[in-house]
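Colleague: sequence and predicted model, in that order:
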Amino acid sequence: MVLLSAVLLAQALSAAVSEPPSKWQVGRFTGVCESISQAVSSASSVYWPGSGEAYDADIFHYATSSSSQAACSVEPGKAEDIAMILGILAENKTPFAVKSGGHAMNPHFSSTSGVHISLSRFNEVTYNAEAKTAEIGAGLIWDDVYAALEPHAVNVVAPRMSRLLLLLKFTILKGGFNNFGIVTKFLLDTHPQPEVWGGSLTIAAEFFAEVNAATAQFSQTAVDPKAQIIASYGYAQGKLISSIMLFYDDPEPPKGTFDAYLVIPYLAKDVKTRSFLDLVRSAPSNGTQGLRGIYHTVSVIEYTDRVLNAIINETSFWGERLASGPAVMAYSSEPFLQTIFSHAAPNSSAYPPNRAIAPSPLSISYAWNDSSADEAMHSAARESAGQLTRVLSSEGQNVKDTALYGNYAIFGTPLERIYGSNLPRLRMLKAKYDPNGIMGLTGGWKF
């Protein structure tokens, strides 16, 4: 369930916004900020570069390469102020960004040199025990949501990573990103949440064959919807290493569920019965915050031994060439059950366009420190995805018919590769709900 309590773009806004602002308009951004400051209610605030912690927090992103110095940051306190802000931005054709917390890895997808809108004041969680729902502000990070719901022994279907931020994905059609308006609250169904079993294993490269065998077995035979693994291969500080995340949505997994992993010799182990919040906060992926970063992806139907070896080869190849200093290369396999997309009707969401196919998104994740390496890292991520796609094709996996996951896909990915046959419908909805192209002044995937 999604509550669109936010801003429906009024068709009465007359500004026609079809082109990005030209360079001569940049000087107008400060004046636009002043207009917003004078127009919004006392529930909202405007902050300026150099003004202190509030501005810095507003433009902060998990990856430093995703942050931009904005002309001002705006923290709207109510939806009515957002509508007023959008009207001013449309009238002046001013670029803007919408950030709930800043986990977008693609540069400029939620940052701007224009007006930066931070949803940090929409930060409450309200649990309704009778309706079994939770109303969640879009400015929260998921840790805060899990912590608020934990005393009620309930949870919502949400991400696995600590510090991951609420993303503005669910608008007119689930998966539409920020094409139709700004969401300030979500109304989500809750489910009973017992303690869970899981955590991480860290395994040296000499045992990668055993990791591959366990992952291929899980990919090909797993049928328990409570069980999930993420097998990551990483390169850092001159070494290849594997990190395995194990998860079972109960205090103990049935015997044999993860035995193939648990018998592999490990360098470190943190697997136990714990709260869901504790499990999420233990995830090793939290270590790259504050570096530059990029994601890319390929869609995998089945993780075979050959596919997994190709992933290891890519990790090693690019790690040896690019992972100097604090740089980290990681390839994370997330084998889904083949029934994963069968729980909703066809055409119930923008992604995936074909629910008869159950692709698992392989995450290609690079983190580095030196801005001069940006282009090389972006090019490597694209080239690596291309090589893995060729391997998948040679394995008979019909990658042309498998959509790419938009949260992982690198900027510049053709929209057809994410939305497939749903793209015409999305463009029709875009024309209907945002006829003046106001949301085209933001970054991100644009219909």
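Modeller: Thanks, I have the structure now. Numbering: from 1, shown residues only.

Colleague: going forward, measure contacts between C-alpha atoms and count neighbours the same way
Modeller: OK.

Colleague: quick one, helices of the chain?
Modeller: Along the chain, counting by DSSP state H, helices occupy 29-39, 53-59, 79-92, 142-149, 208-221, 259-262, 276-281, 305-322, 374-394, 416-419, 423-433.

Colleague: as TSV, the ones you listed with mean neighbour count would be great.
Modeller: What follows is the helices of the chain, written out as TSV (neighbours: other CA atoms under 10 Å):
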stretch	mean neighbour count
helix 29-39	17
helix 53-59	19
helix 79-92	20
helix 142-149	20
helix 208-221	19
helix 259-262	16
helix 276-281	21
helix 305-322	19
helix 374-394	17
helix 416-419	20
helix 423-433	16
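
Colleague: which one of the ones you listed lies closest to Asn178?
Modeller: Evaluated over the helices of the chain, closeness to Asn178 peaks at helix 423-433, with 10.4 Å, by CA to CA.

Colleague: if we can go back for a sec, would a markdown table of the helices of the chain with distance to Gly443 be doable?
Modeller: Formatted as a markdown table, these follow (distance: least, CA to CA, whole Å):
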| stretch | distance to Gly443 |
| --- | --- |
| helix 29-39 | 17 |
| helix 53-59 | 14 |
| helix 79-92 | 14 |
| helix 142-149 | 23 |
| helix 208-221 | 35 |
| helix 259-262 | 41 |
| helix 276-281 | 29 |
| helix 305-322 | 28 |
| helix 374-394 | 18 |
| helix 416-419 | 16 |
| helix 423-433 | 15 |
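
Colleague: okay, one more to line up with it:
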Amino acid sequence: MARLILSSFVLLAVTQLALALDASPLGNYARVCSQIARIVAPSPVYYPGSPNFQWLSSHWSGSSSQLSACVVEPRSASDVSKILAQHEPHLPGGHTANPGFSSTKGVHISLNSLRSIRYDRFSKTVEFGTGVIWDDVYAALEPYGVSVVGGRNTGVGVGGFTLGGGYSWKTNQLGLTIDTVTAFELVKPNGDVVTVTERSDPKLFFALKGSQNNFGIVTKITLKTFPQGPVWGGMITYVGDEPIAAARAATAKFANGVSDPKASIINSFILSQGTPLVVLQLYYDGPRPPAGIFKDFLDIPAAATDVSTRSYISFVQSVPVNASYGVRGYFEAIPVTKYTPKFLDLVSNTLASTSAEFANTSYLSTSVAIEPFLPTIYSHNTTPSAYPFDRSKVFQPCNLAMSWTNPAEDKIFEQGIKKVRDTLYAGLIEEGQTETRTAPLYSNNAIWDTSFTRIYGSNLPVLKTLKAQVDPSNVMGLAGGFKIPI
């Protein structure tokens, strides 16, 4: 049985939405590669040893990569449709950097060539193919003085980021990325290519906003645009006990005291090969922040700083996340009700203990990204969405990450990241944040064995009904990822 895996390079992606097609259990990969090549010609098919094969099948997280039999690069939604129609009902999907979610030992289908970007001045929207990264979208829109609610770091793919929800530097002002979508071009599991909008198919439009790859393959996305001028911000690095303690205090104060929707931060507490440090990203959606709003951070002695008034794309590209391309790594999501000083102290103390635990391994780092948002971010949405399944209360995203280099140690670090996660959960519950155990979990960060009930929650019944209608053969259910059961 052939099988397809829809994948998206989410947080720190270096390419784009992708698919993979496994050959039959008999392992006749060469036959399937040839068959695909005939179906989609002249779209190219690449094999191991080709530079294009290496690039298109690689992942930001090395632990997500597998050696495929070949990579096919369809150049249109029609090509994708031909593949689905030819191999239906043997198609699945996947997402994020989780092992097996976005790679295959069979035939990998990359959407890299779907790179069109078109800005419509009349409707103030931008339509782009899911082969682009957010940097491409920002660069294309900059001459028009507009931007979108998109990814926060360089190299992030648009597809999986959007379909999972999308937290942006503009989320305090405008909501999640899915709250600004006006249309999806979707290749359904039966091969039909359709444009899905709130008017044309409100149920499917709802489902695509947060359910990842469960309903087919999205090949284009249309977003609202918003005026964009120069912004202020950049990266600051703190090293040493006193600066890090001051950064914890400033982070708690900012998270619980700053209400200006133009202001935002990501503060990553990191243990890197035994050295604790903090990497802070400051953002203000304007050329200068109000006096004092970031003063506590700016007063801390910094090991390095890169904060200035700059273009939006310059700001997004100011943090060199791709410097760690190719290392092995896992992510985990932890929803937080409130970033308290006690919790931030626990983060630092927990990170400090991990170095000794992984002595004599290829351990590189553990990080916890603190991402405070305003309690009003879900109010910007005017139509329902699959994520989050409960908009009555905002849980702050908190992303845990761990990295290493030796493939033989993957299981060690799976256990390690879960141990850190459980320690942080226990601390939140101890201080009364008991809802964190049942809160909506952000699928773009969640580790692979998370229960789908934590992803879809109370939306699951309606999603299951729609899934049975759109994909009665459960084609996408053969995929990796957080699947909606029928």
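Modeller: Structure's in. What do you need? Nothing here was measured: the structure is a model prediction, and the numbers come from that model.

Colleague: to Tyr405 of the first structure, which of the helices of the first structure lies closest?
Modeller: Counting by CA to CA, and looking across all of the helices of the first structure, nearest comes helix 416-419 at 6.2 Å.

Colleague: Provide the aligned range in the second structure for that closest one.
Modeller: Matched against the second structure by TM-score structural alignment, helix 416-419 of the first structure falls on residues 453-456.

Colleague: give me the mean deviation of the matching stretch from the first structure.
Modeller: The superposed stretch 453-456 of the second structure is, by mean CA distance after the TM-score superposition for the first structure, a mean 1.6 Å from where its aligned residues fall in the first structure.

Colleague: how much space is there between the residue nearest to Thr453 of the second structure when sequence neighbours are not counted and Gly164 of the second structure?
Modeller: Spatial nearest neighbour of Thr453 of the second structure, chain neighbours left out: Leu460 (7.4 Å); criterion: CA to CA, 6 or more residues apart in numbering. Relative to Gly164 of the second structure, Leu460 of the second structure is positioned 15 Å away (CA to CA, to the nearest Å).

Colleague: and if you look at Ser24 of the second structure?
Modeller: Going from Ser24 of the second structure to Gly164 of the second structure by CA to CA gives 30 Å.

Colleague: touching, Ala252 of the second structure and Thr340? I think so.
Modeller: Yes. The criterion here is CA atoms under 8 Å, and Ala252 of the second structure meets it with Thr340 at 5.7 Å.

Colleague: picking that back up, closest one to Ser363 of the first structure among the helices of the first structure?
Modeller: helix 374-394 (9.7 Å).

Colleague: contacting residues around the closest one?
Modeller: Contacts to helix 374-394 of the first structure, defined as CA atoms under 8 Å, 6 or more residues apart in numbering, come from residues 294-298, 300, 307, 310-311, 314, 318, 322, 364-366, 398-399, 410.

Colleague: again with stretch 40-52 of the first structure
Modeller: 33, 36-37, 54-56, 69-78, 81, 84-85.

Colleague: now check the second structure for the residue matching Pro335 of the first structure.
Modeller: Checking TM-score structural alignment: Pro335 of the first structure goes with Pro372.

Colleague: for Ser353 of the second structure, see how far away its match is.
Modeller: For Pro372 of the second structure, the distance to Ser353 of the second structure equals 25 Å [CA to CA].

Colleague: how about the strands in the stretch 101-250 of the first structure?
Modeller: 115-118, 125-128, 133-137, 154-155, 181-182, 185-189, 191-192, 196-204, 227-236, 239-248 (DSSP state E, counting those that start in this stretch).

Colleague: and the last one, which stretch of the second structure?
Modeller: Mapped onto the second structure with TM-score structural alignment as the criterion, strand 239-248 of the first structure occupies residues 275-284.

Colleague: same thing with the fourth one?
Modeller: Counting by TM-score structural alignment, strand 154-155 of the first structure lines up with residues 146-147 of the second structure.

Colleague: lovely, talk soon.
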